[in-house]
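In: Return a 3D structure for these sequence lines:
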Amino acid sequence: MAVTFAHLPVLAESVLQAFSGLSGLPAGEEAGEGLLLDCTLGGGGHSALLLEAHPRLRLIGLDRDPAARDAAAERLAPFADRATIVAANFAGFTPPAPLVGVLADLGVSSPQLDEPARGFSFRTAGPLDMRMDPESGETAAELIDRLEETELADLIHGFGEERLSRRIARRLVAERPWTGSGRSTADLAYAVAGCFPPKARRGRIHPATRTFQALRIAVNDELGALDRLLREAPDWLVPGGLLAVISFHSLEDRRVKTAFLGDPRLERLTRKPLVAGEEEQQANPRSRSAKLRVAHRRV
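Out: Okay, the predicted model is just below:
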């Protein structure tokens, strides 16, 4: 079953406002009015809004997910050659020209979560995969089988901030192998939930949430990719060029905040992150945890 990527881009109005000054930025001769990089293209929602708002803007959109690229190609077709889609992870990409802006909408998209075959969610049974690029790399099941118990516990604690990480790791190691076992994300969630006392299993947040987050981050090296982006992106920008990052959990947001405060090349434009209003949160529940921080390259 194909992923439709029929989802709403989070913080759309805030992103448009953040990039409202693009037309006044200097740009190289090859860039025309300006070249913008969408590091996490998804279904092309943010890119389409920005291209429509800035008629002379050109854009490069990156995504590892072939389903996302197909959806974005359809969404961005009206903009013809102003939009270029590249199969790439932003951590390993170097833009061909100076940029007036860089946008990154981090984490996993709603369509990926909603598609059981991708293995991101415990709400419906699916394979223990969790790869952004389903054609390469190590799956979540292979990762669980490969790591020593202590390493797995440290991963679940570090990337999931899960206080029961050692108990969970012990359980997952005891139930090896996961690869080729035929067990699903639902089975993994059941094993994790069994590590919690009965009362904690009935809370608002599913007990497997933090473990699934940790495994997904590790499988896709999400924090490593973000660190490289924050380190390299300022050098891609023209003076005054914008760097905007939407994060969805504290591990990401702390990194962005620290980079924007400590990087002498950047000046932050948002002292506090921009968040979704009540209306957007009701229309798009994923937006409830979204935080947008914006900085620009010092002139």
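In: going forward, measure contacts and count neighbours with C-alpha atoms only.
Out: Fine.
In: all strands for this protein, in order.
Out: 35-38, 58-63, 83-87, 99-105, 237-247, 266-268, 291-297 (DSSP state E).
In: so how far is the second one from its chain's centroid?
Out: On the basis of C-alpha atoms, centre = their mean, to the nearest Å, strand 58-63 sits 15 Å off its chain's mean C-alpha point.
In: and residue 219, which of the strands of the chain is closest to it?
Out: strand 58-63 (15.9 Å; C-alpha to C-alpha).
In: Please give the structure of this sequence too, so both can be compared:
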Amino acid sequence: MEFHHISVMADEVIRGLNIKSDGIYVDCTLGGAGHASRIASLLGKNGTLLGIDQDETAVAAAKEKLACCICHTIVVHDNFKNLTAILARENITGVDGFLFDLGVSSPQIDDAERGFSYMHDAPLDMRMDQHESLTAYDVVNNYSELHLTDIFKKYGEERWSKRIAKFIILYRQETPIKTTAQLVDIICRAIPAAVRRNNPGHPAKRIFQAIRIEVNNELGILKKSFECAVEHLTQHGRLTVITFHSLEDRITKQTLKLMATGCICPPDLPICICGHKRQIRLCGKALTPSETELIDNPRSKSAKLRIAEKL
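Out: Reported below is the predicted structural model:
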């Protein structure tokens, strides 16, 4: 399918990156290259854009979209958790700006066969990188009741986590859970009808989010990746991060806040013994989409953009 994705807060990202025409910029979540093409359009022939994505469909679409750019473009099929190795491989030592646009992209949601959506019946998959071995099928059919409950609570913040996990275990004792439709049906039966009637959102939304995060280890790689990006930023280089739910944003906020803090010793110590150095400054508070963007792209509703500058 065609990889078409509406870039969230594109204008704010461009302003946040403070682009120099001869700079080096890294889009760690390339997707359909919406943000990347905007960045590339502001780069001259001495500028460089490196795009990274773990989705092969996105990589193919991005290469095509960026083919006419006058700057030097590099598109890599990889995961940004390997950022240090990727930069070393491309002989890049200093970067003027990084972008992390977290979460799942619209084409991945809309492609029913990928199994990300609770609105389409499809095999339970949810892998962003099809070369990875762990799938949603494995999580749903092999994890223990306790493990399922834990990820539903931790990654989905689902009130009915324990009951849904119990219903999944009971169902799979009779037959494997192979499709998204089966899973949605189990979730709907597990959540009391009165609760479903009084909540406008889809009852499976939080559970699907939790499973997707588990399959792709979305939260586990964030802190280290942000720290790696800051380490490779040039002086006054910018780090921009777009998050789409509270768990991502909490990790982002806490990680950036720590890197923007100097001494972290207890206040009663007479001298600093931690040696912690301030690495960045935060460029204001988190930004959210404009009213116009919310109308044009409802999927941007939960987005937050955080910007930091290397000292």
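In: Work out the TM-score between the chains.
Out: TM-score for the superposed chains, counting by TM-score structural alignment, normalised by the length of structure 1: 0.91, backed by 285 aligned residues with a C-alpha RMSD of 1.7 Å.
In: Can you lay out the strands of structure 1 as a markdown table showing distance to residue 285 of structure 1 and mean neighbour count?
Out: What follows is those, written out as a markdown table (distance: least, C-alpha to C-alpha, whole Å; neighbours: other C-alpha atoms under 10 Å):
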| stretch | distance to residue 285 of structure 1 | mean neighbour count |
| --- | --- | --- |
| strand 35-38 | 23 | 26 |
| strand 58-63 | 23 | 23 |
| strand 83-87 | 28 | 17 |
| strand 99-105 | 16 | 25 |
| strand 237-247 | 15 | 24 |
| strand 266-268 | 27 | 21 |
| strand 291-297 | 13 | 24 |
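In: Now do the counterpart of residue 221 of structure 2 in structure 1 against residue 208 of structure 1, distance only.
Out: Residue 221 of structure 2 maps onto residue 225 in structure 1, with residues paired by TM-score structural alignment. Relative to residue 208 of structure 1, residue 225 of structure 1 is positioned 24 Å away (C-alpha to C-alpha, to the nearest Å).
In: With neighbour numbers in mind, choose between those two.
Out: Ranked by neighbour count (other C-alpha atoms under 10 Å), residue 225 of structure 1 and residue 208 place residue 208 first, with 24 against 15.
In: before we move on, the earlier item: what's the burial count for the closest residue to the match of residue 221 of structure 2 other than its chain neighbours?
Out: For residue 225 of structure 1, ignoring the flanking residues on the chain, the nearest one in space by C-alpha to C-alpha, 6 or more residues apart in numbering is residue 91 at 4.8 Å. Neighbour count of residue 91 of structure 1, defined by other C-alpha under 10 Å: 18.
In: Aligned to residue 91 of structure 1, what sits in structure 2?
Out: Counting by TM-score structural alignment, the partner of residue 91 of structure 1 is residue 81.
In: if you go through the stretch 1-150 of structure 2 in chain order, where are the helices?
Out: Taking DSSP state H, counting those that start in this stretch as the criterion, the stretch 1-150 of structure 2 carries its helices at 10-17, 34-41, 56-66, 83-89, 106-110, 136-142, 145-156.
In: and those as TSV, adding distance to residue 209 of structure 2 and mean neighbour count?
Out: Converted to TSV, the helices of the stretch 1-150 of structure 2 look like this (distance: least, C-alpha to C-alpha, whole Å; neighbours: other C-alpha under 10 Å):
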stretch	distance to residue 209 of structure 2	mean neighbour count
helix 10-17	24	17
helix 34-41	24	20
helix 56-66	21	19
helix 83-89	25	14
helix 106-110	11	19
helix 136-142	11	19
helix 145-156	6	19
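In: now these as JSON lines including distance to residue 183 of structure 2?
Out: Putting those into JSON lines (distance: least, C-alpha to C-alpha, whole Å) gives the following:
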{"stretch": "helix 10-17", "distance to residue 183 of structure 2": "35"}
{"stretch": "helix 34-41", "distance to residue 183 of structure 2": "33"}
{"stretch": "helix 56-66", "distance to residue 183 of structure 2": "26"}
{"stretch": "helix 83-89", "distance to residue 183 of structure 2": "35"}
{"stretch": "helix 106-110", "distance to residue 183 of structure 2": "16"}
{"stretch": "helix 136-142", "distance to residue 183 of structure 2": "9"}
{"stretch": "helix 145-156", "distance to residue 183 of structure 2": "13"}
